[in-house]
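In: sequence first, predicted model second:
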Amino acid sequence: MMRGKNGRARSVAAVALLASCTAVLGAGSPQGAVLPEAQRTAQAPQRGQQEQAGGDCDVYKSVPPSGEDGPAVKAIKAKRSLVIGIDLNSYRWGARNPDTGQIEGFDIDLARAIGTAIMGDPDKVTLKAVPTADRIKFIQEGRVDMIVRTMTITCDRLEQVAFSRPYFNTSQRVVVPKSSPARSLDEALNGATVCAAAGSSAQDELKNHPVKQVVSVENHLDCLVLMQLGKVDATMTDDALAASQAAQDQTVRVVDGEIRPGVMGIAMLKTSTDLTARVNQVLADYYGSGAWRGTYDRWLKPYLLNDADHYWPVQH
């Protein structure tokens, strides 16, 4: 299943750009990013899916929204800076545009909207890159006030940090080189060397599959580099991130099948209840105003192809 010398040679230029894990590759809507029809029509996760969340909890549960400033919000305003942890390695979610130098993407728009709503001034919002494996650590150590970074809500994580209400439906998908004979998720994983970001839901999910080896990396984009080098057979990551990898590099594709449905949320300290309530109010306003749908259409629709309503979590 490994890529041969020819495949490696074709990837030299891409690897040079991706090695820094900050480059944004490609533009437009490459065909490789399109998800198969069977996968695009999968049902969104439902409330109470404890097994997928990794335990017995309600991943939709959060504090009621509020526009009031409590002690946590007042403390942030007193220091005159709201620090939001983001990703710089996910095309269309959070990455630096090499042409403009600007950080952009779906999560970046959301982070700026939350920051501006709370602080009243975009200049008082600081976006800080955080590795996948360090998301919870950065919150607990006070290095960021919140994480807006394709973070799936799980029961284990709910024991460590607080989450906003969910803002995006997700599931786990597998990416392989186009030269791979695998056509399904099971075929891609069986006896394979599979890459996943450390501390991710994908890394946890791979414990349940007959893989040969799991290669753990700091950020999911590192997996794309390893696939290009022929060092791993496949990558498991969130469906939206899988689509972004296929959009970046037309030598890889997303195989049929998805598992572990879940939802993404914004993570904060468990003691910052009033901050969580403020974020939930911003999310309600952001969706109600049409801004959520607008940024989905701008950044993600060309690659996921589903209507925005498919990805907005609805409590049942």
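Out: Ah, there it is. Residues are numbered from 1 along each chain as shown.
In: drop to CA atoms for contacts and neighbour counts, all remaining ones
Out: Noted.
In: so who does the closest residue to Pro177 other than its chain neighbours touch?
Out: Leaving out its chain neighbours, the residue that sits closest to Pro177 by C-alpha to C-alpha, 6 or more residues apart in numbering is Val252, at 4.2 Å. Contact analysis of Val252 by C-alpha atoms under 8 Å, 6 or more residues apart in numbering lists Gly32, Val175, Val176, Pro177, Lys178, Gln245, Ala246.
In: what's the answer for Arg135, then?
Out: Contacts of Arg135 by C-alpha under 8 Å, 6+ apart are Gly85, Ile147.
In: state the distance from it to Leu283.
Out: Using C-alpha to C-alpha, to the nearest Å, Arg135 is found at 20 Å from Leu283.
In: what does Gly120 give?
Out: 16 Å.
In: second one coming, line it up with the first:
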Amino acid sequence: MTKRTFLWRGLLVITLIGAFLSLKPLSSQAKSVNLYQEDKKTKTLTWGVKADTNLFGLMNIKNSRIEGFDVDMAKALTQQIYGKNAKAKFIQVTADTKIPLLKNGNLDAVIAVMTITPERAKIVDFSQPYFAAGQSLLVKKGSAIQNVKDLNGKTVLAVKGTTTEADIKKVAPQAKVLQYGDYAQAFVALQSGQGQAMAADNGILYGLAKENQNYRVTGGTFTAAPYGIAVNKGQKDLLNHIDQALVELKENGTYAKIANKWFGDVAGFDYKEASK
């Protein structure tokens, strides 16, 4: 082993040890700490956010910052809870890492287009819904399709592995559903005329409509899958303050300001639908 190799390995070990020591306590220890009181000392809340979801949490390559509705809501909630000088700290999460990082204690809360489900509620605690997500329809501007009932006799594009086909068939049994591997493929199929509408979560469709001005979201939501803020089990104090802050942000107009900032120019965006 050369001297250079020895030094490199030594630095690697030190780096790994440092990274390990910087982690917050494991979940069993994190549960015993009142995060609301601990964060009150520093006036800082650590949030898990997505960095790959347009309008909600997306990395801005120009400034290397995550930006979106969820990010702005996290900042507003932090200041509503701890005061105008409070700071929100952000850690990027994915669908696979958001709950493990929360359970491990590396996050105080997760606001990351996270649907409230009974299965997840067994593992984490959810706030009241902060965005009334659900399946909706994306159509070309000028389309006669106004809601899911208009899909009878039409071809609808969806994504494999979702409940979209079953949900549509309940309301429009004569609709034909074509399924694709991901949302990008389904949208390309819509653009090429392989169907008259695309069905998916309204948050995803808002992002597509934002980037493609010839399309609009229509019909409200025909399923209910609201997004909630997740905290670790045993953190009722923090959860209660988040819920109270959500109410206050809606009452003082901050929620509407943030929603209109990100969705106001999206064709088909319904503020009343999103905020209910």
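Out: Done, it's in. Keep in mind it's a predicted model, so treat the numbers as computed, not measured.
In: what TM-score do we get after superposing?
Out: Remark: TM-score between the superposed chains equals 0.64 [TM-score structural alignment, normalised by the length of the second structure]; 228 aligned residues with a C-alpha RMSD of 3.9 Å.
In: sorry, back to before: out of the contacts of Val252 of the first structure, who's the most crowded?
Out: Val176 (31 neighbours; other C-alpha atoms under 10 Å).
In: ok so, going back, more neighbours: which of Gly120 and Leu283 of the first structure?
Out: Leu283 (23 against 13).
In: now for that one: which residues touch it?
Out: Contacts of Leu283 of the first structure (C-alpha under 8 Å, 6+ apart): Ile114, Tyr167.
In: which SS class is the alignment partner in the second structure of it?
Out: Following TM-score structural alignment, the counterpart assigned to Leu283 of the first structure within the second structure is Leu246. Using DSSP: H, G, I helix; E, B strand; the rest coil, the structure places Leu246 of the second structure in helix.
In: and the gap between Leu246 of the second structure and Ile81 of the second structure?
Out: Plainly put, Leu246 of the second structure is 10 Å away from Ile81 of the second structure if you go by C-alpha to C-alpha.
In: over to Val247 of the second structure?
Out: Distance, Val247 of the second structure to Ile81 of the second structure, by C-alpha to C-alpha: 12 Å.
In: what about these two, which has more around it?
Out: Between Val247 of the second structure and Ile81, counted using other C-alpha under 10 Å, the more crowded position is Ile81 (21 against 14).
In: in which helix or strand would I find that one?
Out: helix 69-82 (DSSP states H and E).
In: which elements pack onto the next helix or strand along the chain from that helix?
Out: With elements assigned by DSSP H and E, the helix or strand that comes after helix 69-82 of the second structure is strand 87-92. On a contact count with 3 or more C-alpha pairs under 8 Å, 6 or more residues apart in numbering; DSSP states H and E, strand 87-92 of the second structure meets strand 44-49, helix 69-82.
In: what about the longest one, how far off from the first structure?
Out: Aligned to the first structure and superposed, helix 69-82 of the second structure gives a mean residue distance of 1.9 Å (mean C-alpha distance after the TM-score superposition for the first structure).
In: compare the helices and strands packed on strand 87-92 of the second structure and report which one is nearest to Tyr255 of the second structure.
Out: helix 69-82 (7.5 Å; C-alpha to C-alpha).
In: what angle do the closest one and strand 44-49 make?
Out: Here helix 69-82 of the second structure points in a direction 160 degrees away from that of strand 44-49 (axes from the mean of the first three to the mean of the last three C-alpha atoms, to 10 degrees).
In: can you list contacts of helix 69-82 of the second structure?
Out: With contacts defined as C-alpha under 8 Å, 6+ apart, helix 69-82 of the second structure is touched by 40, 43-45, 47, 49, 55-57, 85-88, 111-113, 241-242, 245-246, 248-249, 254-255, 258-259, 262.
In: which members of these are classed as buried?
Out: Buried residues within these, counting neighbours by 16 or more other C-alpha atoms under 10 Å: 43-45, 47, 49, 55-57, 86-88, 111-113, 241-242, 245-246, 248-249, 254-255, 258-259, 262.
In: spatially nearest residue to Glu258 of the first structure, not counting backbone neighbours?
Out: Arg173 (5.1 Å).
In: do Val231 of the second structure as well
Out: If the residues on either side of it in the chain are set aside, Val231 of the second structure comes closest to Ala109, at 4.8 Å by C-alpha to C-alpha, 6+ apart.
In: how close does the residue mapped onto Asp309 of the first structure from the second structure get to Lys261 of the second structure?
Out: Under the alignment (TM-score structural alignment), Asp309 of the first structure pairs with Lys272 of the second structure. Applying C-alpha to C-alpha, the value for Lys272 of the second structure to Lys261 of the second structure is 15 Å.
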